[in-house]
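# What follows is a predicted structure for the sequence shown.
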Amino acid sequence: MMNKSLNCIKNRFFPLGTAAVVLLMFVVPIHSKVAHAVPTQIEQNSYFFEELLKSCQASYLKKVSMQSLIRAGLLSFVEESGCVLHWGSGKIKVRCYHETVTHDLPLDAADDGAKLLARVILLNTVSKSSVQSLREAVAKGIVNSLGDPFTAYLAPGEVQQLKRYGHWSVGVAMDPKHPDRVHGVRPGSSADMRGVFVGDRLLRVDGQSVNGKYYSEMSAILVGPPEERVTIELSRDDGIHRFQLNRSDEESIPIWAQKIHKDLLYMRPGKFDNGMADTMWVQLAAHAQVKGVILDLRHNPGGLLSEGISFLNGFVGEGALGSVHPRAGHPVQSYKASQAHVLSELPIVILVDGGTASVAEFVALVLKERLGAALVGQSTLGKGRVQRVISLPDSGAMRISVAELVGPSGQRIKKSLEVDHFLAPAAGNTAISGKNPAEDSWVAFGVGLLRKK
C-alpha cells in the first residue's frame, strides 16, 4: 500500500521519472549561474555610455546628432590618454601604442557608439590614467560638447560632495562662459569680507589648479564641509592674492518682509522652494498701505518655477507671465496670472547681482516687462533654464537643460540680464547678510528711485 502511494506521488509530480529529477538537480543551478552572470567591464561601461548618449540626445533643449556626441567622447579620450584618433575615409581608428580599435562610419546609433567607447577606454596601455578617470573624462567631453555650461555630467564623487555639502560654499558665483572668473560675490560672505571682487581670476583652490575646469566642476571644488577653511589664489591687475575663506550656507536666505521709511516695503523672498510664495504673502498681510516695493533677489539661486509663478501672481493681476520653451517639436507651456494681485500698480525696484539665477532671473524679467520694474545692481548669472537631473548607472548623474525660460515679450534669458542702474559692490552691512535694510547702500539707492516715481 505504501509503495503504491509513493509511486502515485512520483508519477504525479515527476512524470518523467527519477532520471528527470536527477537531471533537473544539475540543470537548474547551471541556468541560474548564467542568468545572474556578472557583467564584464566592457558591458558595464557600454551600458553606462549608452544611457548617457541616449539621455543627451533625447532630453537636451536642442537637437544634437549622435555622431557628434560620440566624436566628442573620443576626442576627450585621446586628450586624456595620449592615444591617437583618425576620423575619416569612412572609418574610425583609435590607436594606443600597439593596439588599435576600428569602426565604420557613419556612427549614428547609441549602442554602437557606446560599445566603441567602452572598448577604447580599455586600450589605455600608455597613460597612467585609470579606467574610471578615462570614463569620467569621456562622459564630461560628451556632455560639454552640448555647449551649455549649466548642463553637466557629475561623477559619483561630485554627486556625493554636492549632496552632502551643496549649500556650503565661499560666497562666489563663477562666470558660466569663463569658469575661472568671479561673476558675483554674495554680500556678507567670507569672500566679500576678505576682499574678493567681481572680475577676479581664480587660479588655485587649496593648491589645486583650476585651469581648464568646466563651470560645473568649479561648483564641486568650492563646496565642502563648513568647518574646513578654503585657501584660494586669484589674480587681478595689481598681482596675485591669497585668501583663506570660510564656507557658509549659500541657500540660507530667510524670507523677510518689512516696512522701511514708513511707506515702502522691503522684500527678500529667499530661495523659491515649496511654500515660499504662500509664506511671503502671509507676511505681507501685516504690511498694507505701502507706496513702493524693493525686491531683493541678490545671490538668489532660483528654485521651483511653480513657486516663481505663484510669487508673480501676487504682483500681476492678469495677462501673460511668460512661458517655457522646450526643444523644437515639443509644446510650449505658457503661464498667465490666475488670481487677484496683492500689490497692485506699485512701483518696484529689484536688486540683482551676479548670483541672481534661474527662476529669480525669470521673476525679475517678468516684473520688468509687465510692471516696468527697475533692475538695480549688477548683471545676473544668465541661467534662464529649466533643468532635470538624470541618474546614471555609474552612480553619477547628469544635470541637463531641457527648456528655456521666456519672458512675456518673448525675451529669452540666454545671457545675463542687464541692469537699468549699475551699482558698485555694497560695502559693510547689507540686508542680504542679515543686517537692517536701512544700513544697506543698495537699498538706499532703491529708496531714492522710488521717491522719484
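Structure received.
# all contacts plus neighbour counts: C-alpha atoms, from now on.
Noted.
# what about the helices in this protein?
Taking DSSP state H, the helices of the chain run over residues 2-13, 18-35, 41-59, 66-81, 110-120, 131-144, 156-165, 190-194, 215-222, 276-284, 305-313, 359-371, 441-452.
# out of everything not next to it in sequence, what's closest to residue 146?
In space, and not counting its chain neighbours, residue 146 is closest to residue 64: 7.7 Å by CA to CA, 6 or more residues apart in numbering.
# I'd say the one you found and residue 57 touch.
Yes: Residue 64 lies in contact with residue 57 (CA atoms under 8 Å); the separation is 5.9 Å.
# Those two: which has the busier surroundings?
More crowded of residue 64 and residue 57, by other CA atoms under 10 Å: residue 57, with 17 against 14.
# what residues are up against that one?
Residues near residue 57 by CA atoms under 8 Å, 6 or more residues apart in numbering: 63-66.
# so which of those residues comes closest to residue 95?
Within the contacts of residue 57, the smallest distance to residue 95 is 22.2 Å, found for residue 66 (CA to CA).
# neighbours around that closest one, how many?
Around residue 66 there are 17 other residues, counting by other CA under 10 Å.
# Please report how far residue 263 lies from residue 119.
From residue 263 over to residue 119 the distance is 69 Å, taken as CA to CA, to the nearest Å.
# higher neighbour count, these two?
Shown here are residue 263 and residue 119; by other CA under 10 Å, residue 119 has more neighbours (17 against 13).
# any idea what sits nearest that one, other than its immediate chain neighbours?
Leaving aside its chain neighbours, residue 119 sits nearest to residue 42 (6.3 Å; criterion: CA to CA, 6+ apart).
# wait, doesn't that neighbour sit right on residue 118?
Yes: in this structure, residue 42 is within contact of residue 118 by CA under 8 Å, at 5.4 Å.
# Take this one as well and set it beside the first:
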Amino acid sequence: MTSRFRTLSTLCLTLTLGIGPGMGAAMAAEGPAASSDKAAQYALPLKELQTFSEIFQRIKQDYVKPVSDKELLDNAIQGMLTGLDPHSAYLDAKAFKQLQIDTTGEFGGLGLVVGIKDGFIQVVSPIDDTPAQRAGIKSGDIITRINGVSVQGMGLDEAVKMMRGKPGTEVKLEVAREGVSKPLHFTLKREVIRVDSVKSRMLEPGYGYVRITSFQANTAASLKKAVEKLDHENKGALKGLVLDLRNNPGGVLNAAVGVSNAFLNHGLIVYTKGRMSDADLRYEATPGDILHGAPMVVLVNGGTASAAEIVSGALKDNHRALIVGTRTFGKGSVQTVLPLSHDTAVKLTTALYFTPNGHSIQAEGIEPNIVVEPLAVGKSLSDGFQALREADLAGHLANPDGKDQNLRNGKGDPGLARTDFQLYEALTVLKSLVLSRGFGAAASG
C-alpha cells in the first residue's frame, strides 16, 4: 500500500481509503486471457476522444473570447469527475492545498457543510459554535446568493471558496428556507473555524452526554478523555450515556472505526466493497468498552452523515445502542484522494461501505430504532421541512440494494423538553434501559 495514495479526508462528507498497486500491476498478475480482457476493458475510446478533440478545437476557434488550453482541460477534467457522483472531484493545486489545511481542523470561514441540490448550494449542517450556527442557519437551507452573486449552476468548490477567507471579513448570504415565503438575509463575519470535535457534560447524576461534531484523526482519543472526565464528575462509572451525532457531517474513516471500537468488545464495525481488491476492507472491534456495558442511546438526524453513519450502524447492528431521532443522511460511499503531479489530486469514489448486518447506507441512511422528531411543546421545529439527504443530491450513487427510491419520498434539565426535545426523549429512553435491566433485548429491534 503506497504511502503517496494516503491522506486525511475533508469534513465535507469525505472518507479516506488507501489503495495499493496500480492497474498495470494488477493485470500483470493474471493470465494471458484475463490480461487481454482487461486490456480491452481499459482501451481508449478513440471515437469519443476524436469528438472531444473536435469540440476542443471549435471552442478555441469560435468562442467569444480566448480561452487557455489549461482552463479548457481543467474544466473538462472537472466535468468528467463531477458527472460521476456528487463527491468525486478534481483538486487543482489550490484546492488540494485547501484540503490539506481542512484536515488540520482549522480554517477561515463561516462553519457550513454544504452540498448541491437542483443547481443551488444547500446546507447539509452548520458546525457547532461557528458564525453560521450562531446566526441560525439550518440544515436544508438553500443558499441562493453569496455577496449578491447568484449561486445557481455554480460549482461547489467555487461557492465554498467564496464563503471562506480572511477572518474578520464579512460575507452576505441570501437563503431560501422551506415554509418561509421570503428570502432570509444573513451578514456573517468569518472566523477561524477550529473544529473541537468532542464535547461533553452531565445531564444529571449518573447520566452523561457526549456530542461528536465531526470525525478527525484525534476524535477517538478525545472521546475516551471525555468519558473519563464524566466518570470523574459522576464520582463513579456512568449509568448510561447519550451519544449525540446530530448534524455530524462525517470525516475520517479511521476515526469512526475508533469511536465505534471504544464502545464494543467484539464484532464487525464496518466493511467496504469496491472494484479493486484493495478497496475491500473489514474493520473488527477489539476488547475495551469504555462504558463497561452501560446502556447507550445514539441521537441522529438528517444531518448525520458518512462517518457518523458508520458509528450509528455499527452500534445498532451490534445491539450496543438504541438509535433515536430521524433517518440519517445516507452517504455510504468512500472517497480516495489520489495525488497527481504538479501538486494536484483526484478525489474519487472507490467503494461503498456496509454495516455489520450487510446493509448499504448509500442513499438510504440509518433508520432509528425510535423515531423522534425535533418537537418543542406541541410544535415542530422543522415546520414540515424535510432535510437534504444523499438521495436528493444530483448524480448520487444508487443504493446497491435498490432501496433509495422508496425512501426519498425524570429530573434532568427542567427546560430540556422545550430546548431540545429529542435529547429529552433520548434521556428518557436511556433511563428506561437502565431501569429495565433488559438492555440486550431492548436494543435488538
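Great, that's in hand. If you're wondering where the values come from, they're calculated on a predicted model, not measured in any experiment.
# circling back to that earlier point, could the helices of structure 1 be laid out in CSV, adding distance to residue 173 of structure 1?
Compiled in CSV, these are given as follows (distance: least, CA to CA, whole Å):
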stretch, distance to residue 173 of structure 1
helix 2-13, 72
helix 18-35, 50
helix 41-59, 26
helix 66-81, 27
helix 110-120, 34
helix 131-144, 19
helix 156-165, 16
helix 190-194, 10
helix 215-222, 9
helix 276-284, 23
helix 305-313, 21
helix 359-371, 15
helix 441-452, 19
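# Any figure for the gap between the residue mapped onto residue 192 of structure 1 from structure 2 and residue 247 of structure 2?
When structure 2 is aligned by TM-score structural alignment, residue 192 of structure 1 is paired with residue 133. Distance from residue 133 of structure 2 to residue 247 of structure 2, counting by CA to CA: 11 Å.
# List the residues that are in contact with both of the two.
Common contact partners of residue 133 of structure 2 and residue 247 (CA under 8 Å, 6+ apart): 126-127.
# Between these two, point out the one with more neighbours.
Using other CA under 10 Å, the more surrounded residue of residue 133 of structure 2 and residue 247 is residue 247, with 27 against 17.
# Distance of the closest residue to the more buried one other than its chain neighbours relative to residue 328 of structure 2?
Of all residues not flanking residue 247 of structure 2 in the chain, residue 303 sits nearest, at 3.9 Å (CA to CA, 6+ apart). Going from residue 303 of structure 2 to residue 328 of structure 2 by CA to CA gives 6 Å.
# Structure 1: which residue goes with residue 357 of structure 2?
Aligned partner of residue 357 of structure 2 by TM-score structural alignment: residue 409.
# Likewise for residue 264 of structure 2?
Match for residue 264 of structure 2 (TM-score structural alignment): residue 316.
# I'd like to check which residues are in contact with its match.
337, 340-341, 344, 370-371.
# I'd like to know which of those are buried.
With neighbours counted using 16 or more other CA atoms under 10 Å, those contain these buried positions: 337, 341, 370-371.
# what about the strands in the stretch 151-300 of structure 2?
For the stretch 151-300 of structure 2, the strands defined by DSSP state E, counting those that start in this stretch occupy 170-176, 184-189, 191-194, 198-204, 207-212, 240-244, 268-274, 281-284, 296-300.
# And the fifth one, how far out from the chain middle?
If you compare the mean C-alpha spot of strand 207-212 of structure 2 with that of the full chain, they lie 20 Å apart, counting by CA atoms, centre = their mean, to the nearest Å.
# That one to helix 307-317, inter-axis angle?
Between the axes of strand 207-212 of structure 2 and helix 307-317, defined by axes from the mean of the first three to the mean of the last three CA atoms, to 10 degrees, the angle is 140 degrees.
# With the fourth one instead?
For strand 198-204 of structure 2 and helix 307-317, the angle between their directions (the same axes, to 10 degrees) works out to 50 degrees.
# How about the last one?
With the same axes, to 10 degrees as the criterion, the two stretches strand 296-300 of structure 2 and helix 307-317 enclose an angle of 140 degrees.
# With the second one instead?
Inter-element angle recorded for strand 184-189 of structure 2 and helix 307-317: 110 degrees (by the same axes, to 10 degrees).
# Many thanks, we can stop here.
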